[in-house]
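> coordinates only, no sequence provided:
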């Protein structure tokens, strides 16, 4: 059990693999997108692009796989492929709703800092009736430099009007943990099936690790 420090004044969540059990969706999108072009999905692709913004991922795909589509065209297709899956298959991690409610009962605002698109973030939250739970949402559409750069976390803190040192971040991948720590935040790692290969690294980089949000208390 991890006890939340009394100095924490805001909580910021990564979305995929952290707040939501959704990394499998992107594995499916990658298989369909690359498979339609006769390309096999490389092992550990999700770890290589895990912290990237969608724009950075598109540039990566252009360089690695020789795809000629523009980044905007690629992002539109990814959103189309993922939209239905996010609305029907993606669920919050165990205890997430209750933890967010506990934050709100203590006047602790919550935010999302995700490499995903705003369209998919908002679609996911509305599908789960969680759209009113977050005071700030910052997406990969709004940053050209993704994690491990700390910009997305610093900008979330600025919009929340809270010092980064008073923020608690939750992340499932090493790049995200590094981004939060570089921003000056406390960061708790979340275990996820998609990142079991880097679990030791996550534990080393973070300030603690949980399997789900029932392992937290105030």
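That came through, no problem. Since we're looking at a predicted model, the values are computed, not measured.

> every contact and neighbour count from this point should use C-alpha atoms.
Noted.

> could you pull out the helices in the chain for me?
Ranges of helices within the chain are 23-35, 45-48, 54-65, 71-88, 96-105, 118-127, 151-160, 174-182, 199-205, based on DSSP state H.

> for residue 2, find the nearest of those.
Between residue 2 and those, the tightest spacing by C-alpha to C-alpha is seen for helix 96-105, at 12.3 Å.

> buried residues, the closest one. List them.
Residues 96-97, 99-100, 103 are the ones in helix 96-105 that count as buried (16 or more other C-alpha atoms under 10 Å).

> most tightly surrounded among the helices of the chain?
helix 174-182 (a mean of 25; mean count of other C-alpha atoms under 10 Å).

> which residues sit against that helix?
The contact list for helix 174-182 (C-alpha atoms under 8 Å, 6 or more residues apart in numbering) reads 14, 50-51, 147-151, 153, 169-171, 186-189, 198, 201-202, 205-206.

> the residues you listed in strands, which ones?
Within those, residues falling in strands by DSSP state E are 169-171, 186-189.

> quick check, nearest of those residues to residue 80?
Once C-alpha to C-alpha is applied, the member of these that ends up nearest residue 80 is residue 171, at 25.3 Å.

> structure B:
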């Protein structure tokens, strides 16, 4: 930790306890359209990016609606949740605060929307600690490639070898590790099936942020 120059955080499932909220938003949206979505299909859609999910939903379920209308319906529900209800994971805000106090520069690397992240961060009190943001939409690819983490490191003015990435999805853990970052994998209800791979492909695996608070 002494030599750490940059800390790069994923948002959903890492900082915010939001993965179940995404599931609920998906189910609620379909219910509003008169469609009862099975849990396996809801999981499938939840694990897609919005760029993937909107065409899928339109083609399979709502061909009478435009992609723009479907997108607007989802985004309205997400905006309410991020501004009002989605909580941070226990201990993460204090961990970020302590990193900041130690002079570690902090970035966010996410596939989410900029305005959703910043509104949630203001509400939970960490907005002032974030030095840089990098979004998958800026680099044109998902986290199966390390581009968004590399962009975050660049904006921090740091090399990958001087940064630690905190991530909950296996594709992100693997790509960040291959790009030369130190990686801490973060357990979440939605990644339990990937636990063994997360452990194998990361430098550290935590089930909660309290595990790191005792070390800083």
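Nice, thanks for sending it over. Everything numeric here is computed off the predicted structure, so don't read it as measured data.

> related to what we said a few turns ago, out of the ones in strands among the contacts of helix 174-182 of the first structure, who's nearest residue 130 of the first structure?
Nearest to residue 130 of the first structure among those is residue 170, at 17.3 Å by C-alpha to C-alpha.

> let's see if you can find the most crowded of the ones in strands among the contacts of helix 174-182 of the first structure.
Counting neighbours by other C-alpha atoms under 10 Å, residue 171 leads these with 30 neighbours.

> which residue lines up with that residue in the second structure?
Aligned counterpart of residue 171 of the first structure in the second structure: residue 167 (TM-score structural alignment).

> so who does the most far-flung residue of the second structure relative to its centre touch?
Distance from the centre of the second structure peaks at residue 64, with 31.3 Å (C-alpha atoms, centre = their mean). Neighbouring residues of residue 64 of the second structure by C-alpha under 8 Å, 6+ apart: residue 58.

> of all the helices of the first structure, which one is nearest residue 216 of the first structure?
helix 96-105 (7.7 Å).

> about what we covered before: measure the match of residue 171 of the first structure to residue 14 of the second structure for me?
From residue 167 of the second structure over to residue 14 of the second structure the distance is 6 Å, taken as C-alpha to C-alpha, to the nearest Å.

> again, but for residue 177 of the second structure
Taken as C-alpha to C-alpha, the span from residue 177 of the second structure to residue 14 of the second structure is 17 Å.

> same question, residue 66 of the second structure
32 Å.

> and what of residue 180 of the second structure?
With C-alpha to C-alpha as the criterion, residue 180 of the second structure and residue 14 of the second structure are 20 Å apart.

> more neighbours: which of those two?
Neighbour tally, residue 180 of the second structure and residue 14, criterion other C-alpha under 10 Å: the higher count belongs to residue 14, 23 against 16.

> the more buried one matches what in the first structure?
Match for residue 14 of the second structure (TM-score structural alignment): residue 18.

> show me what contacts its match?
Taking C-alpha under 8 Å, 6+ apart, one finds 93, 170-172, 190-192 in contact with residue 18 of the first structure.

> cutoff 10 Å now
When contacts are counted by C-alpha atoms under 10 Å, 6 or more residues apart in numbering, residue 18 of the first structure touches 92-93, 96, 114, 170-173, 189-192, 211-213.

> which of these map to contacts in the second structure?
Using both residues aligned by TM-score structural alignment, their matches' C-alpha atoms under 10 Å, the second structure keeps these contacts from these: 92-93, 96, 170-173, 189-192, 212-213.

> for the residues you listed, give me TSV that also has distance to residue 75 of the first structure.
As requested, these are exported to TSV (distance: C-alpha to C-alpha, whole Å):
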residue	distance to residue 75 of the first structure
92	24
93	26
96	28
170	25
171	23
172	22
173	21
189	28
190	27
191	27
192	25
212	30
213	31
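
> tally of neighbours for residue 160 of the second structure?
21.
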